[in-house]
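Novice: The following comprises the amino acid sequence and a computationally predicted model.
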Amino acid sequence: MAEMPLLHHRLALSLHHHHHLLLLPPPTTTTKRLSQRILKITMSTAASSHSPSTHQHSLDQQQQQQKDQVLRYHNQTKHNFNNYARGPYGLDWANQPNPFRRYVSSPLLPLLHPPSPNSPATTRDGSPPPLYHTVFNSLPSPKPISKTTISQLFYDSLALSAWKTTGFSTWSLRVNPSSGNLHPTEAYIIAPPIDSLIDHSFVAHYAPKEHGLEIRTEIPSGFFPKNFPKNCFLIGFSSIFWREAWKYGERAFRYCNHDVGHAIAAVSMAAAGLGWEVKVLDGLGHDELEKLMGLDVFPEFKIPSRPVKGKMPEIEFEHPDCVLLVFPSGTSDFGVDYKGLSLAISQFSTLEWKGKPNLLSKEHVCWDIIYRTAEATKKPLNIFNQFIVAPFLGSGDISESSYKGFSLREMVRKRRSAVDMDGSTTMARETFYQILLHCMPSGFGSGEKQRKQLALPFRTLSWDCEVHAALFVHRVVGLPKGLYFLVRNEEHLDDLRKSTRSEFKWTKPDGCPDELPLYELAKGDCRELSKRLSCHQDIASDGCFSLGMVAHLEPTLHEKGSWMYPRLFWETGVLGQVLYLEAHAVGISATGIGCFFDDPVHEVLGVRGSKYQSLYHFTVGGPVIDKRIMSLPAYPGPGVDA
């Protein structure tokens, strides 16, 4: 039996003597070897078949260069004990980016402020609001699209949730979390006419501080009837890399894509409360997304050859990430003609776009590798992509009593990121298993293995699950302390066992539901270990459990393309959003952790190369409330200059 103490002692020694963990090849060497290996395979395959056309050879070469760039970025931006990823040494407070994008001179349509989630338990139409945990098993009847429901969708997903003040400074919080509360993610709605709001089809930017829509342009009336069923609209997301890079430097591209995932899940959960489904339109490419949201109005940003500092207003451009189709649940017998949709979107460049984006900072720093990687991960149009709405699968209940009876609306708006954890709060084993059930992509009851993303909110994503979780269990009553692994795609199970330490047990823990693919790897107290791995942060060891999200990285890039790299981070963000909501729903809290030592985490697991990589850490436990900080209502805020 592989007990944790021996393993833990060996790892602790490695952690204590930092240089022992750096015996693996340095990132640049690893990248070159990976590139050479892939190139050899490509050349070998090409030699054994007919000579490819010049065009195909050029395309293969371009795709190889893109994957090389992604692996170069990923390795260069790893943190290690004696070498953090490059970033600003100290914060330039004078140039802190404005967290609110506005399109100056574009018309602003105010949205409604729905009743407080704590008000009497009825919605505007008199029906009771769904309880948080119930939407994981079935959605309520779909509400009509109107000013009321669109207002509620944004209010419960992307709006402000509160203001905080210490007397010296004031800052806002949002329903969707963000690394460093910097909010690089911007949102757009592309919709047909909406009752009581606007009488023509339009594109608008969502302004969270005002809780309103800035109208960017009017679009042709035939756009929606020709391309989508009735009662559909689109939500688009873009990222302003500068907002995140101001604080985090080169690693910011990772964090921006975490935030996209959180935003996707936030919209999916809020839509679920209205009886609406959400799905990424993943056949569209970068160029289509840019035109659809009117982001081609930004001046072209020329990437410098090295990091530079100065006045670069063009660096504040918005990079298009994705567009979500929102439609009534039960609408499943339709497809999307991406060729026709792309043709219709190509006409958007000729429309009259209103508003000029505000300047966010006076001076900037360009970390050139962020923008090279963004170029390398641009997704091409795929007119053959199949738009499939799979049957809704519930996530399963084994401990409904773990939940505190909050409505979904209460839950999404009360979510907060814990700054500290108390180091004493415990969790029942059944509650732990219940949380993990809601973290599974395929739901339960189908008899199939976990792989396809069919459960809420993972069903919004269009690819099979590629992200797992390595769990450090600290304070779960009835479960031994130690290292565990949650296999979220069971097709990877055999490979994971072969790719990790040979002494790991891979046994099901006591009381674990048969349908939950959770495995105990090794017993032992790993509080100090998890703390050190997460950049020496106490919060990783002071909760009930913490975890690292481990993605199936290099094979996914090789099979599908470099454009999957940001999508793997989106998947971690969606999973992180579920962990946030689950923690609050059982009466505790959670926090995402973007700072961790990448390769030391891999050393703990025993994984080599880039097949499996840790992309995001998380911790769940009892929060410590800082009583020096006062909370103020989200709307009206404390003042326009706050």
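Specialist: Happy to help now that I have it. Numbers count the residues shown, from 1 in each chain.

Novice: For the rest of this, base every contact and every neighbour count on C-alpha atoms.
Specialist: Will do.

Novice: Check the spacing between the closest residue to Ser589 other than its chain neighbours and Gly576 real quick.
Specialist: Closest residue in space to Ser589, ignoring its immediate chain neighbours: Ala583 at 5.0 Å, by CA to CA, 6 or more residues apart in numbering. Separation of Ala583 from Gly576 (CA to CA, to the nearest Å): 11 Å.

Novice: Next up, a structure to set beside the first:
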Amino acid sequence: MNNDYTHALDYHEKTKHSQISILYSRHYLDWENRPNPFKVYVDLKSILLPDSFPVPSMNAVKAIAAVNNNNINNKEGDIKFLDKDTSIDDSNYADINRIKSFRLTDLASILFFTCGITRHIKFNSTDYYMRAASATGALYPIEAYVVNGDINKNDLDAGVYHFNPGSFSLTAIRKGDYRKVLASYSANNSTTMHSPVSLVFTSNSWRNAWKYQSRSYRHWFWDCGVILANLLAVCKSFGLQTKLLMGFIDDEVNKLLGLEYHEEAAIIVASLYASSYLKGGVTNSKSTMGNGCEPTNEHGNEKSDGNIIQQVDNLKPKVYPLSLSKVFYPDIWKAYDTSKLQNSSQVVNWISKTNFIIDSSSKSNNSNNKKRVLKKYPIETNFTDLEIPTIGKVILKRGSSRRFSRGAVSLKTLCNILTSSMGVEGKANLPMDYNLGQLGLVDLYFIANNIDGLQKGGYYFNATENTLDFLSDIPYADFSGHLCLDQPLFADASAVIFLMVELKKILRVLGNRGYRVVQMESGIIAGKLYLLSYTFGIGASGSTFYDDEVTDFFSYHDGPKSTMIAIGIGTSPYQSKSGTVLPLRLTNEQMCGESKTL
């Protein structure tokens, strides 16, 4: 069913925003029925994570973008996770063989700076617990599960655990080493099989659908993507590599985690590893497949007949309800179900697809496209006069701007943010398991409202030619706010960035699951844009948009593209407080009782 990509196209079309759809929407927010942001098990025991753990201290730009630049200054040194007296420079900071062992304190730090609680706010007698990564509507639909071997002898037994940020604890769902089981659902991926820890991220459908209805399926991947941006940066700081797997047998992974059918679903696996952990030195640094469909070690998969998977018992652990009642949105689950992979052969075929090639140079050199570019501004990145904070400080500082001041942002700052978020030749450098993940599926377009050195208008970030291509004037001053559902916040932003893809072209190759891919990649890049904005001393906020109006405005450049997400960046009229290393120990009553905890 995944190959019939009309399902994804239908979903995308049905969930578009327009001025008419917003005007005639009858949806309202039932605040008495707002879902709790914590998943709490009724009968399962929890293990408290240590509240003292290492803080990621790599230069934020290096951690986010994995750049090699000797001119990036750092206020507070680099990696503290390495052995004492081990020097490290820009060319080999990811030499992960130097790590002695993976400890429970390291896992606690990764979970905290990825999706832990960094702020506690009280408003109108209600407690709000804000997390390390942003979430649409502050609803936090993403759950994190840990699948691990024994960690540092007696630190943590092998098992399958659920991470609860409210109590900063792990709840044991299964006891024993299930890494090989999880790997069997991903075509025997050897990275997952031999990594000390894999994190499985899921989405609880109702938690976000309460506000965003059927469109919230898109939000699954946006909200997970910004979490993954944190994860990639933190792991880089700690000298760990990360492999992101979107090719797996959905029903089996859901069964392993004991998820309730059509309530919660797994959307990505993140295996964390150092090369010394992997047997045979398999590092997965290059994702390539052999000829045909048989997995090879080069791709990080064990030799297999492609059909043998490990079976587990069904689990139905009791959890406290999120709210008094729920609304079921069938369009969400149709989009999900029609993008499932059913067996190992489908997984192998899906991750190995290579018949779609994005030739970014042909885009920029096409004569028709050249006529549609009115002016090219050279991209200039320069970090020599900057003191870059550590990634730990940036994550604690990051918020979601509620006001922009319409102040100017320098062209250098904008260029630093765009180039650092997208990597070499605009390919984002994301460590995905599918071959198309190496090509760069997402393009950045933006509206400049107040960028020093740029005239107001619409632009294309041309990473191939290293230019910002001026495409068109904007029809009126607050046009960017109009495109973002007429929100003044995005009219006040110095620039609004639209992440866009050639949707149909990608779905033809990756099927309905390709819709997950483009939304997830966009979410990760959006997360990087967030972090980089705060790195360079400005603010950021994400937005939804009028789909077809954004497409129409930019379509004269390279044909019509579909918008995945929008990010506004700009100066703020207020100084937000940094979060703190604040592992909380909330009780079950605080998380899901009558204390009005949101």
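Specialist: Done, it's in. These figures come from a predicted structure and were not determined experimentally.

Novice: Any idea what the TM-score comes out to?
Specialist: For these two chains in superposition, a TM-score of 0.76 is obtained (TM-score structural alignment, normalised by the length of the second structure); 513 aligned residues with a CA RMSD of 3.6 Å.

Novice: quick one: which of Ala583 and Gly576 of the first structure has more around it?
Specialist: Gly576 (28 against 24; other CA atoms under 10 Å).

Novice: And that one, what's its match in the second structure?
Specialist: In the second structure, Gly576 of the first structure lines up with Ala526, judged by TM-score structural alignment.

Novice: cool, and Pro208 of the first structure?
Specialist: Matched to the second structure by TM-score structural alignment, Pro208 of the first structure sits across from Pro165.

Novice: Surely its match and Thr114 touch.
Specialist: No. Using CA atoms under 8 Å, Pro165 of the second structure makes no contact with Thr114, being 10.3 Å away.

Novice: distance between the ends of stretch 91-111 of the second structure?
Specialist: So stretch 91-111 of the second structure: terminal residues 27 Å apart, CA to CA.

Novice: Next one: the match of Gly576 of the first structure from Asn365 of the second structure, what distance?
Specialist: In this view, Ala526 of the second structure and Asn365 of the second structure are 27 Å apart by CA to CA.

Novice: Please apply the same query to Leu584 of the second structure.
Specialist: 54 Å.

Novice: Lys427 of the second structure too?
Specialist: From Lys427 of the second structure to Asn365 of the second structure the distance is 18 Å (CA to CA).

Novice: same check, this time on Thr419 of the second structure
Specialist: Taking CA to CA, one finds Thr419 of the second structure at 20 Å from Asn365 of the second structure.

Novice: What of Ser276 of the second structure?
Specialist: With CA to CA as the criterion, Ser276 of the second structure and Asn365 of the second structure are 44 Å apart.

Novice: So between those two, which is more surrounded?
Specialist: Under the criterion of other CA under 10 Å, the comparison of Ser276 of the second structure against Asn365 puts Ser276 first, with 18 against 11.

Novice: can you tell me how far that one sits from Gln241 of the second structure?
Specialist: Taking CA to CA, one finds Ser276 of the second structure at 11 Å from Gln241 of the second structure.

Novice: Show me the helices in the stretch 351-500 of the second structure, by range?
Specialist: Under the criterion DSSP state H, counting those that start in this stretch, the stretch 351-500 of the second structure contains helices at 360-365, 367-371, 391-397, 411-422, 479-483, 488-492.

Novice: average gap between the fourth one and the first structure?
Specialist: Average distance between helix 411-422 of the second structure and its aligned residues in the first structure, after superposition and using mean CA distance after the TM-score superposition for the first structure, equals 1.4 Å.
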